[in-house]
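Asker: predicted structure and sequence below. I'll ask about it afterward.
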Amino acid sequence: MLIQRRANFPIECISWSDFQNCPTCTGKQPGISLRHWRFAWSLRCKVCGSELVPLHGNREGLAQLPSRLRHRAQEGAVRLRTVYRHGNVHSGRRMDLTLQVAAVLAPELRHGALFSLNQIDRFKALAVINLGMTRPLLATALTMKSDRVGETKLRIAFPHKGKLVDRLARLAESLPSQRSREVGAPKNQSRTNSTGMTHSPRQEYLQAARRAIDQLGENAERSDLLNCAVKFFESASQSNVDIS
């Protein structure tokens, strides 16, 4: 199967061999292999619309994919396809750097994840591309917040990006922690540190939290509220930064 590739594009977007197929089409015509099945961004068959599945591995895992991961992966796939077809090398480098950062912080997302037979890892890689093109600083800072050695890993892997890592570290430090509020604590009780001094949440945190509650409702999942609030916080306090 001859497929033309962009020689100068930073990311390998077309597999050299089949790694997924359409169960519906192969059931009707065994041995069939369609070109678009080899694209990194292909998640559904263009012929029948069925979801593509890995050739090997656990196909049952497809039904267990979190809806949020699936949605972000679909958005990432659209972005990757658009950038590749337009030959946008600048955006391609940005995506490549995003995947490099993700590989440092999450080993399962190392080289080849876009064609992984582990569907969850592949969807994570596509979701990372989406976050890298929309909220790159936030996505990395959230990971650094939960990974104590994440900053060290990034400094070792990207010694020439010291200023960017510094900014990520500051952003990660400023983000509210999911453990900062205990379930069932009195609403008017302020937090106290080891010296007995009380800390009031910064005003921008409160505003972001209110906006998240207004958008998702008071009965939404706590993790959804936190992620939504952080999104509002970043959009209000962080300017766009070119990480390429």
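Answerer: Cool, the structure landed.

Asker: use CA for all of it now, contacts and neighbours both
Answerer: OK.

Asker: from residue 167, how far off is residue 79?
Answerer: The gap separating residue 79 from residue 167 is 26 Å, by CA to CA, to the nearest Å.

Asker: can you check residue 235 too?
Answerer: 16 Å.

Asker: hmm, back to that, neighbour count: residue 79 and residue 167, which is higher?
Answerer: More crowded of residue 79 and residue 167, by other CA atoms under 10 Å: residue 79, with 18 against 13.

Asker: quick one: the more buried one and residue 119, what's the gap?
Answerer: 19 Å.

Asker: cool, residue 68 as well?
Answerer: Residue 68 is 14 Å from residue 119, by CA to CA.

Asker: same check, this time on residue 93
Answerer: 24 Å.

Asker: what does residue 227 give?
Answerer: Applying CA to CA to residue 227 and residue 119 gives a distance of 24 Å.

Asker: how about the helices in the chain?
Answerer: Secondary structure of the chain (DSSP state H): helices located at 23-28, 67-86, 89-105, 119-134, 136-146, 150-157, 162-174, 203-216, 222-237.

Asker: follow-up on the earlier one: between residue 93 and residue 119, which one's more packed in?
Answerer: For residue 93 versus residue 119, the count of surrounding residues by other CA under 10 Å is larger for residue 119: 22 against 16.

Asker: still on that earlier bit, buried deepest among the helices of the chain, which one?
Answerer: Mean neighbours per residue, mean count of other CA atoms under 10 Å, is largest over these for helix 119-134, with a mean of 22.

Asker: report the buried residues of stretch 44-64.
Answerer: 44, 45, 51, 52, 53, 54, 62 (16 or more other CA atoms under 10 Å).

Asker: again, but for stretch 29-47
Answerer: Applying 16+ other CA under 10 Å to stretch 29-47 flags 33, 34, 36, 37, 38, 39, 40, 41, 42, 43, 44, 45 as buried.

Asker: closest to residue 217 among those residues?
Answerer: Closest approach to residue 217 among the buried residues of stretch 29-47 (CA to CA): residue 43, at 31.8 Å.

Asker: surely the closest one is in contact with residue 49?
Answerer: No - between residue 43 and residue 49 no contact is recorded; they are 9.3 Å apart, counting by CA atoms under 8 Å.

Asker: if we can go back for a sec, what about the buried residues of stretch 29-47, which are in strands?
Answerer: The members of the buried residues of stretch 29-47 all map outside strands under DSSP state E.

Asker: any idea how far residue 206 is from residue 166?
Answerer: Distance from residue 166 to residue 206, by CA to CA: 25 Å.

Asker: show me the contacts for the residue positioned nearest the centre of the chain.
Answerer: Residue closest to the average C-alpha location in the chain (CA atoms, centre = their mean): residue 128, at 2.7 Å. Applying CA atoms under 8 Å, 6 or more residues apart in numbering to residue 128 gives the contacts 73, 76, 98, 99, 102.

Asker: next up, a second structure to put side by side with the first:
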Amino acid sequence: MGKARLEHSASAHGGVRVILKPLPRRPVQVRDELLPSWIRRLAQANHCSVEDFCGYLGLGQSRVPERMKDLRQVNWARFCSAVQQTRDEIEAMTLPDTTHLPIQCVSSDDFQICESCRDQTPGVILRHWRFAWSLTCENCGRPLVARHPSDGLSDRLRLRAARGAAVLKTAVDANDLKRMRRISRTLAVLKILGLEYPASFASRCQLQRSEALAAIDVCTTRPLLGAAILLCGNDKAFWELRRAFPLHRRVIARVLTLSEDIERRLPRLQKAEPAPKKETKAAYRPVASEGALQAARQAISELGPDADRQALLVRADTIWKSQSCVSH
């Protein structure tokens, strides 16, 4: 509808409260739909721009509200009468306020979607798509698709990411600030180690997000081992951790000891000696310890730190050899 067709009538109580007639076209709300998604679909169905539509509804702004705090200036009588929804129903369509938490776990953009639900209702956005702990669509059960999906995720990494996501969701639902601070420290360790992880768990890159969620699982179920794996072979990070967490130096020293033990047990972590010239073609040229370290980390990521030690050694050695062959 055009702007002229947005009719309204005044209430009899002093003429102050403006009550609108119900909108002529009201698309059915999808379960758990985000408020901006529904407002945009309402505006489109009634042939009105989103900016004009927000003003007509009494939202007091041209930007479509997403969070409950964005609804402070809303004319509720006007808004509710137009869309035929109660205030509680409208507020339930907004994102929860998580600004008091030490980490960002609710995204401000559409970093993932459900392609099936989007195809069924073009333009729809569901609330739980914005949650960092959401991996599957709550409406249809299909896996959510990241903006930058990764095809090569191992089953072990997917499983650990799912466990980490469950830990994050439980902490948010329970408003468990102690556990959230522990998760925040996990992110801080990742940053100190110089790994390219996102500032939040709502990365558009599926691989980065999966690894970050998996880190929650490892560092929650076996925190010392998880930190030792991250610290393995990185002496500079040890001193940076001591500076960043001065109250936990004794724990960090224990982690360093465990890390050094892991480094000794995993294959070829030290720089290999140059191969003799008489070696046959079947022999492969040794590489720097960084390549072996990456192979060890990948093996742990695939099999998990609680896997059989011999299996970890064999898998890391296989990865290291394949990388060496590819480099040549």
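Answerer: Arrived safely. Quick caveat: nothing in here was measured; it's all calculated off a predicted structure.

Asker: just to revisit the earlier point, farthest-apart pair in the buried residues of stretch 29-47 of structure 1, please.
Answerer: Greatest spacing in those, by CA to CA: 33 and 41 (16.5 Å).

Asker: structure 1: which residue goes with residue 159 of structure 2?
Answerer: Aligned counterpart of residue 159 of structure 2 in structure 1: residue 71 (TM-score structural alignment).

Asker: please name the residues that touch that match.
Answerer: So residue 71 of structure 1 contacts nothing (CA under 8 Å, 6+ apart).

Asker: now do the strands in the stretch 1-150 of structure 2.
Answerer: With strands called from DSSP state E, counting those that start in this stretch, the stretch 1-150 of structure 2 shows them at 8-10, 18-20, 112-113, 145-146.

Asker: select, out of the ones you listed, the one closest to residue 91 of structure 2.
Answerer: Comparing the strands of the stretch 1-150 of structure 2 under CA to CA, the one sitting nearest is strand 18-20, at 19.2 Å.

Asker: that closest one - contacts with which helices or strands?
Answerer: Applying 3 or more CA pairs under 8 Å, 6 or more residues apart in numbering; DSSP states H and E, we find strand 18-20 of structure 2 packed against strand 8-10, helix 76-83.

Asker: in structure 1, what stretch matches the first one?
Answerer: Taken onto structure 1 by TM-score structural alignment, strand 8-10 of structure 2 occupies no residues there; it is unmatched.

Asker: ok, back up a step: quick one: map the residue nearest to the centre of structure 1 onto structure 2.
Answerer: In structure 2, the residue paired with residue 128 of structure 1 is residue 215, using TM-score structural alignment.

Asker: which residues touch residue 212 of structure 1?
Answerer: 225, 226, 228, 229, 232.

Asker: what's it aligned with over in structure 2?
Answerer: For residue 212 of structure 1, no residue is aligned by TM-score structural alignment.

Asker: quick one: residue 212 of structure 1 and residue 94 of structure 1, what's the gap?
Answerer: Residue 212 of structure 1 is 29 Å from residue 94 of structure 1, by CA to CA.

Asker: thinking residue 125 of structure 2 is in contact with residue 37, fair?
Answerer: Yes - counting by CA under 8 Å, residue 125 of structure 2 does reach residue 37; the two are 5.5 Å apart.

Asker: quick one on the thing from earlier: single out the most deeply packed of the helices and strands packed on strand 18-20 of structure 2.
Answerer: The most buried one of these (mean count of other CA under 10 Å) is helix 76-83, showing a mean of 20.

Asker: residues in structure 1 aligned with that one?
Answerer: Under TM-score structural alignment, there's no match for helix 76-83 of structure 2.

Asker: show me what that helix is packed up against.
Answerer: strand 18-20, helix 50-57.

Asker: ok, now how distant is residue 319 of structure 2 from residue 300 of structure 2?
Answerer: Here residue 319 of structure 2 is placed at a distance of 11 Å from residue 300 of structure 2 (CA to CA).

Asker: er, residue 81 of structure 2 actually
Answerer: Relative to residue 300 of structure 2, residue 81 of structure 2 is positioned 58 Å away (CA to CA).

Asker: swap in residue 102 of structure 2?
Answerer: 28 Å.

Asker: residue 65 of structure 1 reaches residue 120, doesn't it?
Answerer: Yes - applying CA under 8 Å, one finds residue 65 of structure 1 in contact with residue 120, separated by 6.8 Å.

Asker: show me what contacts the equivalent of residue 244 of structure 2 over in structure 1?
Answerer: Using TM-score structural alignment, the partner of residue 244 of structure 2 in structure 1 is residue 157. By CA under 8 Å, 6+ apart, residue 157 of structure 1 lies in contact with residue 104.

Asker: cutoff 6 Å now
Answerer: Not one residue lies near residue 157 of structure 1 by CA atoms under 6 Å, 6 or more residues apart in numbering.

Asker: residue 203 of structure 1 and residue 137 of structure 1, how far apart?
Answerer: From residue 203 of structure 1 over to residue 137 of structure 1 the distance is 21 Å, taken as CA to CA.

Asker: and for residue 92 of structure 1?
Answerer: As judged by CA to CA, residue 92 of structure 1 and residue 137 of structure 1 stand 17 Å apart.
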